[in-house]
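Participant: dropping a prediction and its sequence here:
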Amino acid sequence: MGDQDEVSLAVSSLRSRFEQLAAGSGLKSSADAPPLSPRPGGTFPRARAASNNSLTVDSTIHALRASSSSSDLKSPVSDVLDLKSAALKRPPPPPPTRAKPSVSPAPSPLTRPVPLPPSASNGNGNGNAARPGDREMQPGDLASTKGPFYGGSALRSTSMSISKPPVPPVPPRPTFMISESPENGSSRQRRSESPLGFAEREAETQAASPPKLSRSNSNPVEDLDYTTDPSSPSPAPPPAPPPRSSRPGLPPPPPRHRTSRSPQPDAPSNSNLPPPLPHRRPTVPYLAPPENRSSPSPRRSTMAKPAIAQPLPETPSDSSSPSPNGDRKPLSKFQPPPTRTIALGDKLPAARRAAEGSSDDEEGPEEDASAASRIVDTIPDSSSSSRRLPTLSFRPGFPPPQLRFHPHSGCVIASGPNLVVSHVHHIKIYNLEISDAPLYDLDMKQLGMKDTKVLSMEFSPSMNKADRGAIVWMGTKDGSILEMDIRSGALTATKPSAHLHPVCQMFRHGRSMVSLDESGKALIFSPDPEHPEQDVSLTYTTPRAVRTTDKMDFVKLLDGKLWTASRTEHSGGGSLGRVVPIIRVFDIFNTAAPGKSIMPSEHCGQVTSATILPTEPDRVYMGHEEGYVSIWNLDTEDGWPSCTEVTKVSTSDIMCLEGVNERLWAGSRNGLISAYDVRQTPWIMTNQWQAHNAYPVLKIFVNFRAIETNQKLCVVSLGRDELVKLWDGLLGVDWVENELVKNESSFSTFQDINALVVSWNCDAARPESLNDGGRNAEFFADVFSSVNTPPDIISFSFQEVIDLESRKMAAKNMLLGGKKKDDALSDRVTGAYKRWHDKFVSVVKAAFGPLGVEYTAVLTESMVGLFSCLFVRNTNEFVCREKHIAAIKRGMGGRYGNKGAVIARVVIGDSSLCFINCHLAAGQHAIKQRNSDIAAILEEKGIFEPSPLETAYVRGGDGTMVLDHEFVLVNGDLNYRIDVTRRETYLSSFRSGDLSNLLAHDQLLQQMRNNKTFRLRGFSEGPITFLPTYKYDPRSDEYDTSEKRRHPAWCDRILWKAREADRMQQLSYKRYEVNVSDHRPISATFVIRVKNIQTEARERAKAIVEAAWADEQMRILDSAQKFYVRQALM
């Protein structure tokens, strides 16, 4: 009984201790009770995942643990004592009252673990080793009694050596804010926790939930394992806290940032609570917030944040938490403007001055050009393109035929001189060698096929040469296929219901025929291999079915493969998310090869057409909307096409493409057909003409049978204007005209005329400012002395005649600057222009009147600062005709004339001259905008009325465009700068007189030298031997000394272009020292050789050239025929 009494006394002592702890009284430790494992700061143990078995248990260290069975007490009366102790003990007190719902004691498994402090490690990485400063667990500590009375829990001691240093005084320990884990789905409130409350909830969770919870503690302490045996009885759990919402089954949340913690005021002392635990350094650095200052805003995060029910103390922003504006993209690269408040009745502030006004505007975004500017730098050069119409007729001496078709439901095919045009149930058959009227105008009702609608047609192949181009297969809306002989206009065979859907396409490849319906089903009619001498028969040949794709917007048979595309798009990826079309290629003649989807390498519009160039049979050129052309290589390892390049060739949609001889023909939405030479990079537009009266060009195809039957390379175009046009694919008219130009001296006489061009940006200076004596007064005298003889033409080109920065003057020009009905300009607006006009008249008369030479101002025009005045000498030596002048606006997107050009045109003899007074975009970095301005000026269409003098213009032009003229002079304030930033470089070059270093960095010369798409690339300029003309301080010889200190530059330039370079020579190129403006004026003199054509001699020379063309034509046709045979089209 001694042993039994000893065991009973131990159990009673244990029960009494728990009761004393529950009542709030302190407990005295037993002398023989082994101490528990020390823990830093005296913190309580927390649950550990069952999978963590890294802790080892030393059998020599004993600790109290809960008993799940009586066998663990190792006493024969353990069962009785266990039941007795359970009956005598009092239930634990209820948890303290909480106004807020409790926070889950199991933080998210994704919570970042807090590293151990340096004091928790002994240097070998073992977290279980003894640490200095740790104290022994006191009997009154919570951890000493937690294990035995929390159901199913067992306290395991770790293997470690225990040291007993002096116990330091116990400072108060602050509580921490525990943030809600995002795995609970919804945001919850934060609240402070006491160690006891946390322990109580821990016990409740373990008792109520049999499955073990894997929890992580953010405190830098060791973890102990708790196990639960659900088979054993456990004492009644304490009252459960308020229920917690949970949302099981949700996907794991994304990683979250470290939780910010802030200390809370210490809880008031209570004799019923255990002694406070020692103070522990917080794991997150904490700085006291400044007084009377709001805390920094938290950064924007993608995680859900818990809702705060009560205001929290100010906490510093954690480095891992982004600020709300940190991830927000700025709307502009500039700071937002300051806000201001205007009270009622206050005077409104002055309006901001427009940024675009003066040429002195140096500031602005570097190369921040518009989309139009970027497009201009990529499209082919059209400055040398011919505008002649390459018309074709099968009847010599007759005009080209005018055939009509229905653009929406019509179909047109051609074979030699034969054309077949269908529209629903009508069919018209033409023989253009005989007449432009149809030979047969058939109705399907007359042919016994009532209500039959023809949707597609194609000529069938034949071994019999007489039948080639005479037998037509037609696909109908009801899925039938018809065969017709166009020589008699009768149906020869039918195949009813060959398809279940409308037959939308018919193709020919070699000796095979292919029909395709709207569902994507293709029928291939091929000759019988056992009887290769027999042609395919609609009646007797059994077709092979091939399934392709449905909903096709583009279909074409190229190189034996069927290319299809639809409106479906695919995101090409990348930061911009460009959209590219999906193209499907089917090798329909290879039964073992399935189709394949391919995509362009870059962004481009929807597919509209595709073709193969005869000179490059290994490439496919595919046209797209938005003006793009993609290039596909056919010679690949796997045999499937691959995209090698995407280029933009037009600002308009590419409606159709066709490879014709050496040129790639493209039809656009504005009715133009353009021919490109693709052998050079970038491409060159060699020809462009208006084919369909500004209506879209729907289709272009080659009538290759005409090569064999008529020795012509006939190209057919269909337009939305319901017209069928025939064109010469060899562009023979251009070949003949170019040969005539080479021999022009044999039928023309020439005459030299002198031209003087003066350009000056006068900066709103008045003519009276030149009357102050000295060099200013001698300005015009110096200009006229630069020529040895009185010039035949004098051109004055002034810029900024009015103050462009004056809002009052700008408003007048915008509102009152229009012409009156009598073609006279408003006096209120043009006062400055009139003063300069009178000045020009007076100085010309004063300079050349004493010599007996008189001049007439034949052309005068102004436009918001630009002013042009053209004088022609009164003489009988030549006749000046076709005098016209116009203006092109380029400021504010073409709506304002502060930037742009005034263009004057005259015809002397049989040569046309064009003078352009320019003022381009300002700014050191606005190179692309200047390039865009000059390209728009040179390529503007319809500037002048068409001229009947065909021989006076070049490349088949009619004088409506700038580059139609034989001689073109561009002068004015072009605003191209020098890319040298160091002012010392300028000064050293000026002192030494060596300008070559500065000229090497001149933007205009660099563009002419390096930019292949620059529209002034074909122009010439004389050598520059004078100092930069911009920018001076007015009334001084010093370059800009203002705050901006703009760099000097040759902004004022004179350039020229002639069809024959040896017919225009520059005699002088100089500047003048007039200091009333920030620009210096310049002038240039030229000798221009104009021609006078002898008509009869020209006709004889033309006959000789046309005979030579006949031989060249046969050579080209033979090469083209071989290509179409290789492509299995003939």
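Facilitator: Looks like it came in fine. Just so it is clear, the structure is predicted and the values come from calculations on it, not from any experiment.
Participant: only C-alpha atoms for contact and neighbour calcs from this point on.
Facilitator: Fine.
Participant: ok, the spatially most central residue of the chain to H603 distance?
Facilitator: When C-alpha atoms, centre = their mean is applied to the chain, the residue found nearest the centroid is L576 (6.0 Å). The gap separating L576 from H603 is 10 Å, by C-alpha to C-alpha, to the nearest Å.
Participant: cool, R547 as well?
Facilitator: In this view, R547 and H603 are 29 Å apart by C-alpha to C-alpha.
Participant: and D721, by the same measure?
Facilitator: 31 Å.
Participant: got it, and F525?
Facilitator: In this view, F525 and H603 are 38 Å apart by C-alpha to C-alpha.
Participant: of those two, which one has the most company?
Facilitator: Higher neighbour count among F525 and H603: F525, with 22 against 18, using other C-alpha atoms under 10 Å.
Participant: what about the longest helix in this protein?
Facilitator: Once the chain is assigned using DSSP state H, the helix that runs over the most residues is helix 1095-1126.
Participant: now that helix: buried residues?
Facilitator: Buried residues in helix 1095-1126, counting neighbours by 16 or more other C-alpha atoms under 10 Å, are found at R1098, A1101, K1102, V1105, E1106, W1109, L1117, A1120, Q1121, F1123.
Participant: cool, and stretch 566-573?
Facilitator: Neighbour-count burial for stretch 566-573 flags S566, E569, G572 (criterion: 16+ other C-alpha under 10 Å).
Participant: repeat for stretch 1014-1021
Facilitator: F1014, R1015, L1016, R1017, S1020.
Participant: between those residues, which sits nearest Y833?
Facilitator: L1016 (29.0 Å; C-alpha to C-alpha).
Participant: ok, now how distant is the closest residue to the closest one other than its chain neighbours from S1020?
Facilitator: In this structure, L1016 finds its nearest non-sequential neighbour in M1008, 6.5 Å apart by C-alpha to C-alpha, 6 or more residues apart in numbering. Distance, M1008 to S1020, by C-alpha to C-alpha: 9 Å.
Participant: A1000 too?
Facilitator: For A1000 relative to S1020 (C-alpha to C-alpha), the value is 16 Å.
Participant: now do V829
Facilitator: Relative to S1020, and taking C-alpha to C-alpha, V829 is found at 36 Å.
Participant: putting a second one here so we can go through both:
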Amino acid sequence: MASFERLRQIWEDRTPGELEQLQKPILNEAPPRPPISTKPSKSSYSSESLPTLSKHRRAPPEPPTSRLAPPIPPKHTKASFSSDNLHQRPTATPSPSPNPYLVERSHTAIPSNSSATLSNNGYSSESDEDEFYVDDSSVAGPQARRAPSILPDVSHANRRAPKLKLYHSVSSKGHFFSAASSNNFVVTGSHHLRIYDASNSNNSDVPFFESPDKDTRITSITFKQSNGSVFWGGTKDGSLFEMDAIDGTCFDWKTYEHSGAIIGIWRLNNHMISLDDAGVLKVWLPVTHSDGSVIPTLKSPTKLFRINSDITFANFLGDKLWLASSTSLSADPNVVKTITLRVYDPIGATYGGQLNLTPNPLIPSSTVQQLAVTSGTVIPSVPDKIYLGHQGGFVSVWNGKDFTFLGALKVSSTQVDALAGVGGYLWAGFHSGRINVLDTNQGSMTDWRVVQTWQAHKEKVLSIQVDTALLETGMLAVITTGADWNVNYWDGMLKTAHVSTELQNRENTFCSFTPVNLLIVSWNTDASKPSDLIDSHKSGFFSKSSNTNNDNSSFLRKALSSTESPDIIVFGFQELIDLEDKKLTAKTMLLPKKKADSALSERISHSYRLWYDHLVMEVERNMPKSSPYVVLHAENLVGLFTCIFVRKENRENLADVAITTVKTGLKGRYGNKGAIISRFVLDDSSFCFINCHLAAGQKHTKQRNQDLVSILEEKVAFANDPVRSELSYVNGGDGSSVFDHETTFLNGDLNYRVDLRREAVLPAITKSNFEYLLNHDQLNKQMETNAQFKLRDFKEPPITYAPTYKYDRKTNVYDTSDKRRTPAWCDRILSRTVHLPRVSNLHYKRYEVNVSDHRPISAAFQVQTKKIDHAKRSNVLLDVENEFGSIFAETINDEKRYYEYK
């Protein structure tokens, strides 16, 4: 078992490599299908002498009334994969007409072994500096390897759940093995079959029909028509039945129709298809009824096929059946099994065509070769691409015509359990219960981004499906089921998110703005104390350069006067305690406060208190007495220290004041790096400030990137802090996440280095050739070449000063120790805003303080804060909703054409 777990970890952590498809499948055109109609006919059914699931039925609910179509976002064009990191493949010519077959997935979850994604965030300590090394991990190309922890960009994702107001969640009375919905009906199957009315606000959780039979386990349910109420069900013993969801009438029951458990039922145009776990596939042919409708029943003729019985995943994607199996390619029992895929065309085979379109099974690339397939889908606007979800959080993409492998991408740190293509986007449900809506139309797979994310279920997501019946009412309704045994309705249009984004773009029409000046001072003190700034001046020791020790004692005075009358002053310090003091660092990281040595605890508290008192004194001494400042925030974390001052007159205008900490390194529990994150709302504008210390070491770019992921994507940073001004946050957020804030500032010892040898850097510094050095700066390179770098949306003012690290203490000489570290701009200040013109930089500079091995820096900004006129905003909101109406209607029509619903 240990060997298996180790191999699984290796495969989960691998990155997209060379295309390893063994052979291309052979495609045969199936003969033409006979013309078929989709008209239903209830007159052909009879319930006489047929078994029923219950003798007790309640009165049927009233059918839902017609509703107007909600808006839909602009439709995306077909995705185009660039050659970056992907192998060349044949070009798929889009079909000019919609998919000729209506496909309804079987609403059955085929169990698969879950696999926890392993990660190791540990890295060496601050003192573990490495020799010169050029990190080219982010460079695009066939050989490029991507860090497995880097996921699609979520920084601009809307975080508000897209609830569908007219329908209500159904909380099942117990667990279920399958579920399906049509119109307002929700059907769940387990040892009981239950039917709910989701349009009933008072009793949506109470089934109006429930079968009393406990001996029959229902494993699969599918509605027979896209807009009908009749559904087929399959059982564990291989039986099939047909019922009406309106009143629970059972039209037919076929006992032991299959020899094994039914694992899938699908509708494909006018055919019904059933599959059991023994690999027996039945195609139910349509028959003509007295009213002229052509539709299959359980008495229809069937065509039987035998396919592979080792099935771990089965679903119709497009008009083909995709099966996944787990196969051992070696006689060695210790070798992990490989995933193989087969594609079948049962309808084509019914009319004389080829059944198995892949005589040689498809084998994914090494990235997902050992990761079981859990789900699959097609995006209606991109019908020629097949998306498969895998354990380990990966999605693989395949050509739907020639079945070639196009690539794989890790989209989550938890397992992908469900996929669905909705409105031009890829919906992905995860083991955590979250759903991400991914925009896959951004060129290469590495450019995928998350447009919306929310916690959809308390437990893992079991299925995601489109309710095709509700398309007639103008709704694109998405129904999800979860292991919390809830069935939830979501707005597939994502109307709220798109309207919110458009309102942000039009804020100038209903907001007034006030300029606010802001000063940020960042410094890695190297465990210096405030007295060191003063004592060095009094001692009069000789510096090795022309500057005098007055730079130390005057540092804070110069910083505070670097910009005129700042409204907000932020001090972000790092290493206020000695991180190389093993006893001190270990105890602060590993021991709870109540167990820590009292003297040691006092020593730590004393260090922070000294700086707090000193900063308060310097602000009082150097800032105008007529406009005093008050401390808004003061927090510390393993050497980090944040202290924020605001003008006293502005304090009453602040809301939602909160502060929190995030540890990184050693899986985020005991690390000696991390961040202090603070926030507040001024007028109607939200601010977030991050003071951080990232992984050290010339070679550790990936660890620094991972630290940023841990800090910036902390989903519950302010989860326990209530907010009073939701309109102050962006992307539908509620202020619980960093990316919910309108303007964010990040400062600290980011530890990104210069990828040049020391011998090349020092002469360039002497000549002030900083542009040359910055071209080799790791932070700049990540921003330019790494599409998924978490600081890519942040902006940094131009650097016009020499590198701030690493100096011999109390000198102006770069490191002369045995390690002779290469000078670098480790200390940085960056900003991020959803409205770039509203933030302008006033200065970005360094100070010649020599009591630390880092030089302090400061940056000043002017930010335009907004005040909302709510009456004007309401009028603009109406205009936006009206404008989106026609776009939403177009998307509804596109969805109808794909599902052949006219």
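Facilitator: The structure has been received and is ready for your questions. Only a predicted model underlies this, so the values are computations on that prediction, with no experimental measurement involved.
Participant: ok so, going back, are we agreed that the residue nearest to L1016 of structure 1 is in a helix?
Facilitator: Yes - assigned with DSSP: H, G, I helix; E, B strand; the rest coil, M1008 of structure 1 falls within a helix.
Participant: quick one: map it onto structure 2.
Facilitator: Mapped onto structure 2 by TM-score structural alignment, M1008 of structure 1 lines up with M783.
Participant: list the contacts of the closest residue to Y844 of structure 2 other than its chain neighbours.
Facilitator: Sequence neighbours aside, A859 is the residue nearest to Y844 of structure 2 in space, at 4.4 Å (criterion: C-alpha to C-alpha, 6+ apart). Counting by C-alpha atoms under 8 Å, 6 or more residues apart in numbering, A859 of structure 2 makes contact with L519, I520, V521, I829, N841, L842, H843, Y844, K845.
Participant: and if we set it to 7 Å?
Facilitator: Taking C-alpha atoms under 7 Å, 6 or more residues apart in numbering, we find A859 of structure 2 in contact with L519, I520, V521, I829, H843, Y844, K845.
Participant: regarding the third one, what is its secondary structure?
Facilitator: So the one you mean is V521 of structure 2. Applying three-state DSSP: V521 of structure 2 is strand.
Participant: and it? What does it align with in structure 1?
Facilitator: The alignment partner of V521 of structure 2 in structure 1, by TM-score structural alignment, is V758.
Participant: the fifth one too?
Facilitator: Following TM-score structural alignment, the counterpart assigned to H843 of structure 2 within structure 1 is S1068.
Participant: what's the burial count for that match?
Facilitator: Quick note: S1068 of structure 1 (other C-alpha under 10 Å) scores 14 neighbours.
Participant: ok, for L713 of structure 1, nearest residue in space, not its chain neighbours?
Facilitator: Nearest one to L713 of structure 1, counting by C-alpha to C-alpha, 6+ apart, is G729 at 5.1 Å.
Participant: for that neighbour, which residues are in contact?
Facilitator: Neighbouring residues of G729 of structure 1 by C-alpha under 7 Å, 6+ apart: V660, N661, L713, C714, V715.
Participant: go again using 6 Å as the cut-off
Facilitator: G729 of structure 1 makes contact with L713, C714, V715 under the criterion C-alpha atoms under 6 Å, 6 or more residues apart in numbering.
Participant: which position in structure 2 pairs with the second one?
Facilitator: So that's C714 of structure 1. Under TM-score structural alignment, C714 of structure 1 pairs with A477 in structure 2.
Participant: I'd say its match and D491 touch.
Facilitator: Yes - contact status for A477 of structure 2 versus D491: in contact at 5.4 Å, counting by C-alpha atoms under 6 Å.
Participant: what residue of structure 1 takes the place of N747 of structure 2?
Facilitator: Under the alignment (TM-score structural alignment), N747 of structure 2 pairs with N971 in structure 1.
Participant: and for L285 of structure 2?
Facilitator: Here L285 of structure 2 is matched to S526 in structure 1, going by TM-score structural alignment.
Participant: in this structure that match contacts S512, no?
Facilitator: Yes - contact criterion C-alpha under 6 Å: S526 of structure 1 and S512 qualify, at 4.5 Å.
Participant: quick one, which of the two is more surrounded?
Facilitator: Remark: of S526 of structure 1 and S512, S526 carries more neighbours, 21 against 18, as counted by other C-alpha under 10 Å.
Participant: what about G482 of structure 2, how many residues nearby?
Facilitator: By the criterion of other C-alpha under 10 Å, G482 of structure 2 has 23 neighbours.
Participant: residues in contact with it?
Facilitator: Applying C-alpha under 6 Å, 6+ apart to G482 of structure 2 gives the contacts H457, K460, V461, L462.
Participant: if you rank those residues by neighbours, which is first?
Facilitator: Greatest neighbour count in the contacts of G482 of structure 2, by other C-alpha under 10 Å, goes to L462: 31 neighbours.
Participant: so what does it match up with in structure 1?
Facilitator: Counting by TM-score structural alignment, the partner of L462 of structure 2 is L698.
Participant: which residues touch that match?
Facilitator: Neighbouring residues of L698 of structure 1 by C-alpha under 6 Å, 6+ apart: L718, G719.
Participant: G831 of structure 1 maps to what in structure 2?
Facilitator: With TM-score structural alignment as the criterion, the equivalent of G831 of structure 1 in structure 2 is H606.
Participant: that concludes my questions; thank you for your assistance.
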